[in-house]
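**Q** can't give you the sequence, but here's the structure:
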């Protein structure tokens, strides 16, 4: 087996990719990602066993977030970027380890304490280097050495005698990856919560501990969900405090006859910088896929060159990027390897994203990015070719729905609205995902869909109508905005005076693809939500026993046919 990866929904044959990722990542990239995660686990063990205070680790915390984000599905395909990141993280790991080791031998601050800005009393407790896991001690320098070491560190070879333990370790790790993605977005807007860093170290270190039982790992899995709620609340605060609360907005899906830039991914801070730099240049900016909800924020409406959304969900980019004609900026994950050199030459990446042969734009020490090369290229290229016309409506995040609360409650009490369906999550390439379009179309006319994430592209252009002026599709935003759906459910629970969130007329039919969906799922479980249907397939990384726990404890279920599932939901 040259590689093994089963972290996303499209794992080959529902089991795992063992030659090349369905996502397009190579064997080398897969192995380097494994080694980077292994290194982060070593760092985490040093922090935990050395009793280091996360709030004093500064840049180490931020680099850990970046490293985790780089390994999310479809985020970074650049093997050289991973080699550089592994070297950087090994240096930080060794500095931390040597600092803890030196603290055992003398009382005065050493070089590494000074390097990390730590005081003597913050160097932690005594821990012998020899007691640390190999992840905290191994040494490599060349790419060849990294690949050789990675062959013994990936999930495909780190099998324990207990498959359930391995399954839970991976579930926790993937949840932490999603948590890190959301935390990095918040950090880019100046918001952070040190408890999240402390939890990341605790969780990753625990995945190295062979003494932990499956029951203890189940408890840690639920704690991961608790941190998921914390990070989503943090990101919501970061977005709304900076850009205002999303509001009901019509978004144009046609094109203008100007040169243009297409921005994809999720990072609103990158979008803001791009809009600032394109003001008055004659270059339009369009969103793609998960960047669509940026149009809902009041702060972005002042830019008259921020003109609409182009295309659909991430997986359709191969055709849509060709017809767009202009440059594309990826701010995060959702890259599909381009088919042509012409398109690749128009792709730029930034942040944790990357693709070999594409120009990567780094931030300076103040977080500023120079997008002038993208703007210059846009001016030399043709305007986008239109692929559709019309408008779509969104902006139904928590504050906007709260403003409609009386109207919504009256509709429920009168029977005009029988049930809400949370259809959040991810879209993907598998034909079986057509289920979600069919499900939305066939839902009774007295039901309302609450959505967030790119799953919306399966039904956000359908004519679903409204109920007494309330649209039957309420789009809260990105997958990052799933917190809005939780807040809406909790608000309805309060309004109706219910003790249990599961007594609400809300059903959950969620599609998943990558690791941010994992942290959202765990967050919902922490909030007590039960009977979530998850599709189009259950995760390959769940062992039969772990899947059984989720089914028996939380009522997790897969999907069937649209007709059968609607009958089940409506009869409940």
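**A** That came in fine, so what should we check first? These numbers come from a predicted model, not from an experiment.
**Q** could you use CA atoms for every contact and neighbour count after this?
**A** Will do.
**Q** for stretch 469-480, buried residues please.
**A** By neighbour count on 16 or more other C-alpha atoms under 10 Å, the buried set for stretch 469-480 is 470, 471, 472, 473, 474, 475, 476, 477, 478, 479, 480.
**Q** stretch 187-196 too?
**A** Applying a neighbour-count criterion of 16+ other C-alpha under 10 Å, the buried positions in stretch 187-196 are 187, 188, 189, 192, 196.
**Q** helix, strand or coil for residue 382?
**A** Local secondary structure at residue 382 is given as coil here, using DSSP: H, G, I helix; E, B strand; the rest coil.
**Q** how close does it sit to residue 326?
**A** Going from residue 382 to residue 326 by C-alpha to C-alpha, to the nearest Å gives 7 Å.
**Q** try this one next to it:
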């Protein structure tokens, strides 16, 4: 295996990357290889799908399969090789169906009988029949394929495309399960995968198209925002209990609001309390989810602490979408997966039938007593913030608010992430901190106080809510009649996995400069590629939090 898609990448060798038998995320070499092969297979689907769509023979079911398949390959989503064997054979069948649609359309349009020529590369791939054969095939589909011919810069930029597409597909899948699909998004994903299937080697074109993927992701995040708010209502500032309540209990982690809603519906009036964990904290701000009184609070923090937190939780755990890590033996028999998530030996639920989780909750002890009352405030999405826009702009004009710091992104287990807590906690009292993503768990229990009745800490949500943060920034720029880069705003972003890559490209597509990124730069990008991003977009690597804050305030003052 070779995997360097996330911030957990092993950097101790001559060439960065996790190389068998086990990656730092817990993914084994066999699973990693099968994931690479699945990405190769969906490129083959895309080769035919782009042509079929251009001829009016689009297959949106195939596009939905691509979204799901790519999502399963993200960091900390699916570690089950058996599931990938099934997906690989399904991918070949989907590809053949799309090919037939395309070829039928070509024949129908031809003035004379014609037999379309088959496409090369991934489009011609035929899956091996067994696991051993598939793993052998994967050797030619590794992420660094073509390194000797194209060079490290090109291969790294191809990886940038691929990993951004992973994030885009994840966001689009979340929107899709809430009934919000888009032919434009399907077409954009298919076109990008087909482009990679042709093994591009022009670095300038690769960079330009990477920014184009950022624009595609903006459309996807807007679609997801419409799906979330259209289904469950616009987020509202909400106080969320962060300690336990006596009674039977179920813990839900990941990002999937629909899975959470289905579980809440199925447990209504059963006397079972439901808690969110990790990335699902913002669920408490949606009006239609808040209506369930047994959604009692949030338990625990960011994803990397789940082994300790899940072991201490006295009920079953439902893991949706991501981010799972190896379940400890202490809770392995009471954790369940759904959607794209998987772990060998862990029971996987389909069809949103959560009766096994409910039975487990009834059998397990739950919490014997209430915990001390501690609360978090969430729900400062764009509607909530923009409803206070006049107060915000007045506070800036009057000098009460000097600067905004958006401190957001993924948390993780690697060193250097205390930077973000230090950056936020050390912010001057005349500044406001907006937070987005699970990095906030390092400082969101701190009392930051208020400025003129406005909270100094505003929780905008998770990475799935990035569109809200963008709309807030653009609305403030409109209010001050300036460019986003002229706002008193600094972005300090942490990253772990591929959704963060997609969001970063969206910010670059918007022309946002001077983003502080860390705790490390992506291992798949060469120093040359990083240098280009620094030169063209003002991208900055994080350093000392105090010095970075001071420099940001100095830039804003000038």
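**A** That came in fine, so what should we check first? As the structure is a computational prediction, the values presented were derived from the model and not from experiment.
**Q** shared neighbours, residue 382 and residue 326 of the first structure?
**A** residue 259 (C-alpha atoms under 8 Å, 6 or more residues apart in numbering).
**Q** between the buried residues of stretch 187-196 of the first structure, which is nearest residue 128 of the first structure?
**A** Set against residue 128 of the first structure, the nearest of those by C-alpha to C-alpha is residue 196 (26.4 Å).
**Q** so the counterpart of residue 282 of the second structure in the first structure, which of the three states?
**A** Per TM-score structural alignment, the equivalent position to residue 282 of the second structure in the first structure is residue 293. Following three-state DSSP, residue 293 of the first structure is assigned to helix.
**Q** if we can go back for a sec, more neighbours: residue 382 and residue 326 of the first structure, which one.
**A** Legend: neighbour count by other C-alpha atoms under 10 Å for residue 382 of the first structure and residue 326, higher for residue 326 (25 against 15).
**Q** that one and residue 375 touch, don't they?
**A** No. Using C-alpha atoms under 8 Å, residue 326 of the first structure is not in contact with residue 375; the gap is 9.6 Å.
**Q** which residues does the aligned residue in the first structure for residue 325 of the second structure contact?
**A** Residue correspondence, TM-score structural alignment: residue 325 of the second structure in this structure matches residue 336 in the first structure. Contact analysis of residue 336 of the first structure by C-alpha under 8 Å, 6+ apart lists 23, 24, 74, 314, 315, 317, 318.
**Q** near the second one, how many other residues are there?
**A** Counted with other C-alpha under 10 Å, the burial measure for residue 24 of the first structure works out to 15 neighbours.
**Q** map it across to the second structure for me.
**A** Counting by TM-score structural alignment, residue 24 of the first structure lines up with residue 26 in the second structure.
**Q** correct me, but that match touches residue 326?
**A** Yes. With contact defined as C-alpha under 8 Å, residue 26 of the second structure counts as touching residue 326 (6.7 Å).
**Q** gap between stretch 327-344 of the second structure and the chain center?
**A** 20 Å (C-alpha atoms, centre = their mean, to the nearest Å).
**Q** what residues does that stretch touch?
**A** Contacts for stretch 327-344 of the second structure (C-alpha under 8 Å, 6+ apart): 68-69, 71-72, 77-81, 83, 307, 310-311, 315-322, 324, 326, 346-350, 352, 357, 360.
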